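Peer 1: the amino acid sequence is not available; the structure is as follows:
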């Protein structure tokens, strides 16, 4: 090659040409392959999580009618909303290990079909005991779905690509709020007393159907891993496998589940996640009640206004996910949103009777807490892989999601005690500050990969 030709190609062109000559994939081919994988699996997983999250938190909307119809106090509702996570906690680790052994396709389908069936049974709830039992069983059924998907994504994407991928996947949370809140409000308002069923009963019944249908579709659509993907060429499979293997060789390995329990990093990550999940479920379970307390009436109107914070969150969480991957920086991309969430809760609580101010700062709170969740998972998956990751992710998610029990129960108890949501929201803000501090104390060399 002449010096003129070399100069015209530039350094990137020369590198690509050298890689091609050596039989190695160039940057363009790598990006093209990862785009192919992304469009094949991430939108489908996102759809699954939209349905999962809708069935998990639609109890917050049901409360608007259910508490009156069944004479449930705020504490009863908060305990029922939270007891889901006791079942979730108990079965999450074995569920994730089983998924790693049996394969994602069958296991994720099993999870979705069983939780869909249980969600439909909420139509028959009459007493607090029935409410608690069904919420507990729903937690058992859904245990392993979210950490299973996080684990599944580690089979396809190396850690330096994962923050933006998880951010896109977890956009399902605000998407479920954007569409689910108005949908739930519309169902409850439009179907109330139809065929002798209350609006909240119709909501549980109708919103259970997609989980069962998509669970069946999962069996037909999802692949267990790179080796099973018939839509990838052998060269593309090799490229992806080499990337994953190269990353795993750089990680600190723990060789047993017992070792994961002994690793202090597992417990530190669990503390951080617990703090963030406290804010997340405080927001998602109580959003309809918070909006209603500002003076808004009508289930559909409450649903529309409740969607606004989630619209803001979906934009912010994807911007931050891309920024974190591009800079390969994790800590400050988590600390900033956590502190913004704390400010949002504090101001929204202080102006609880002003609809415009409350919605504006609930939007800041939603953007903060929902951005923390996907960015958090780039921390533990930076030093865990394989079976260790299956156990570690499940342990961290199980312990962190105990906040899903504590958070709604705490807010319900404080609301009964003080007749206001202010004190509960101040506690949520304090937990986010604790999470931000714990991230700041995490060594950058451990997680910035």
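Peer 2: Now that the structure is in, tell me what you want to look at. None of these values were measured; they are calculated from a predicted model.
Peer 1: could you use CA atoms for every contact and neighbour count after this?
Peer 2: OK.
Peer 1: separation between the residue nearest the centre of the chain and residue 374?
Peer 2: Centroid-nearest residue in the chain: residue 170, 4.8 Å away (criterion: C-alpha atoms, centre = their mean). Applying C-alpha to C-alpha, to the nearest Å, the value for residue 170 to residue 374 is 6 Å.
Peer 1: ok, residue 424 touching residue 415?
Peer 2: Yes: contact criterion C-alpha atoms under 8 Å: residue 424 and residue 415 qualify, at 7.4 Å.
Peer 1: straight-line length of stretch 430-448, end to end?
Peer 2: 26 Å.
Peer 1: show me which positions of it end up buried.
Peer 2: For stretch 430-448, the neighbour count (16 or more other C-alpha atoms under 10 Å) marks 430-436, 438-439, 442, 447-448 as buried.
Peer 1: what's the answer for stretch 408-428, then?
Peer 2: For stretch 408-428, burial by neighbour count (16+ other C-alpha under 10 Å) applies to 408-415, 420-428.
Peer 1: try it against this one:
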């Protein structure tokens, strides 16, 4: 990068109008995005609280539960890229709202599930209707915030995961207990209906709170709009000169596939842990899933809030993101192995500790991992590339429960330790590959380093 270009970039990044514009955008947009993902993560994982009850009340088998838990990601993967392309056409405001409303309707239908077949079909449809939410938000944030601030915005968005489980775990457990004691319906029916309707309401609210671009934001001044437009245009030039151009080029780009594999390993660890977390905690405590198990299950997610905050605030250089991300993946794998050992040896306190460490670690991996593809993908290539990474990467959520169940059936133990161990292997693979990015060389990374040098303390 030439000295004149570097000076221009520094002037753009140090503009007081840019800083005030970013602050306003974060304040106005991030709460709504966090709410959307909060409800989405809640609705895709609350089956963990209903697993035992569905087996008793509707005869849902362990195999059907594992298939249903994972098949969500098949529907999600098939419609991910088309959804991203439609978001680019219709705009984030309308499309993200549509996603939330339709998945909320499907989520409420779980209250009337009758058998294995209906359960699996509804899980597939939930994936179809939710497809595009996460990568759509990733694209949306990449259009609003410059790279030096993007990991911080990704981390704020990721806060929805620990919030959904920290608050959602006792909420789901509480709704089950409330429904069983005070309504004529089963508790799990009340849980599915209430949490599904939350998504519908959030989708309607998104129509009023989201803005497609800085130029459409009435709450930004003319100077703030220009500052945001200028710095994003500066980054856009680098992306266009360094990244793939068009949908086809993005789909065959080796870096896109490289980060798809990394993200796949992360999702195996995330969903292999999340889907079974209430049952694993219940087994460690020797209790059935309910209010108390819900409260204990919230502990790992509460700790995860701090890892998200720390990563978002300080991971502002390529070297720091790579080193921290690699260590977070390694700690995730080690912690998953530790939780398996604790369960096999009847150590509930150690088991909760290792589960907490695993959750806090993999929550730190996500924002860092997404900082790489958004640094070199733009336009239609971003819609396709980000959609591909998220759709195929999320197939880890399909593989994880089936792999875990199959291994436990092949090597039966009271604690199901071997199924848990299998999840940690993928975290180590992702760690090795993220560390391998040290051999990459790109203009996007060079720009990120320049941005980091101009960052003010705390940014």
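Peer 2: Yes, it's here. Since the structure is predicted, the reported quantities are computational estimates derived from the model, not experimental observations.
Peer 1: can you pull the TM-score for these?
Peer 2: Between these two chains, after superposing, the TM-score reads 0.92 (TM-score structural alignment, normalised by the length of the first structure); 429 aligned residues with a C-alpha RMSD of 1.8 Å.
Peer 1: can you put the buried residues of stretch 430-448 of the first structure in a markdown table and add distance to residue 182 of the first structure?
Peer 2: Formatted as a markdown table, those follow (distance: C-alpha to C-alpha, whole Å):
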| residue | distance to residue 182 of the first structure |
| --- | --- |
| 430 | 30 |
| 431 | 29 |
| 432 | 28 |
| 433 | 31 |
| 434 | 33 |
| 435 | 31 |
| 436 | 32 |
| 438 | 36 |
| 439 | 35 |
| 442 | 40 |
| 447 | 38 |
| 448 | 39 |
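Peer 1: those in helices, which ones?
Peer 2: Using DSSP state H, the members of those that fall within helices are 430-436, 438-439, 447.
Peer 1: pull the most distant pair out of these.
Peer 2: Maximum pairwise distance among these (C-alpha to C-alpha): 24.3 Å, between 430 and 447.
Peer 1: quick one: which helix or strand includes the aligned residue in the second structure for residue 121 of the first structure?
Peer 2: By TM-score structural alignment, residue 121 of the first structure lines up with residue 109 in the second structure. In the assignment (DSSP states H and E), residue 109 of the second structure maps to helix 92-109.
Peer 1: which strands and helices lie in contact with that helix?
Peer 2: Using 3 or more C-alpha pairs under 8 Å, 6 or more residues apart in numbering; DSSP states H and E, the elements in contact with helix 92-109 of the second structure are helix 16-45, helix 62-90, helix 116-130, helix 133-144, helix 187-209.
Peer 1: now distance to residue 360 of the second structure and mean neighbour count too, for those helices, in a markdown table please.
Peer 2: Formatted as a markdown table, those follow (distance: least, C-alpha to C-alpha, whole Å; neighbours: other C-alpha atoms under 10 Å):
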| stretch | distance to residue 360 of the second structure | mean neighbour count |
| --- | --- | --- |
| helix 16-45 | 16 | 20 |
| helix 62-90 | 22 | 22 |
| helix 116-130 | 25 | 21 |
| helix 133-144 | 20 | 23 |
| helix 187-209 | 25 | 21 |
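Peer 1: who wins for proximity to residue 222 of the second structure among the ones you listed?
Peer 2: helix 16-45 (9.4 Å).
Peer 1: now whichever residue in the first structure pairs up with residue 18 of the second structure: closest residue in space that isn't a chain neighbour?
Peer 2: Mapped onto the first structure by TM-score structural alignment, residue 18 of the second structure lines up with residue 30. Excluding the flanking residues, the one nearest residue 30 of the first structure by C-alpha to C-alpha, 6 or more residues apart in numbering is residue 239, at 7.4 Å.
Peer 1: what do we get in the second structure for the one you found?
Peer 2: By TM-score structural alignment, residue 239 of the first structure lines up with residue 227.
Peer 1: the helices in the stretch 151-300 of the second structure, which residues?
Peer 2: Using DSSP state H, counting those that start in this stretch, the helices found in the stretch 151-300 of the second structure span residues 160-182, 187-209, 222-242, 247-251, 254-274, 277-285, 291-314.
Peer 1: with distance to residue 385 of the second structure added, can I get these in TSV?
Peer 2: Converted to TSV, the helices of the stretch 151-300 of the second structure look like this (distance: least, C-alpha to C-alpha, whole Å):
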stretch	distance to residue 385 of the second structure
helix 160-182	23
helix 187-209	25
helix 222-242	13
helix 247-251	5
helix 254-274	6
helix 277-285	31
helix 291-314	23
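Peer 1: can you say which of those is nearest to residue 447 of the second structure?
Peer 2: Across the helices of the stretch 151-300 of the second structure, closest to residue 447 of the second structure is helix 222-242 (C-alpha to C-alpha), at 7.9 Å.
Peer 1: buried residues, the closest one. List them.
Peer 2: In helix 222-242 of the second structure, counting by 16+ other C-alpha under 10 Å, buried: 224-232, 234-236, 238-240.
Peer 1: where do the helices of the stretch 351-459 of the second structure begin and end?
Peer 2: 379-393, 396-410, 417-435, 443-454.
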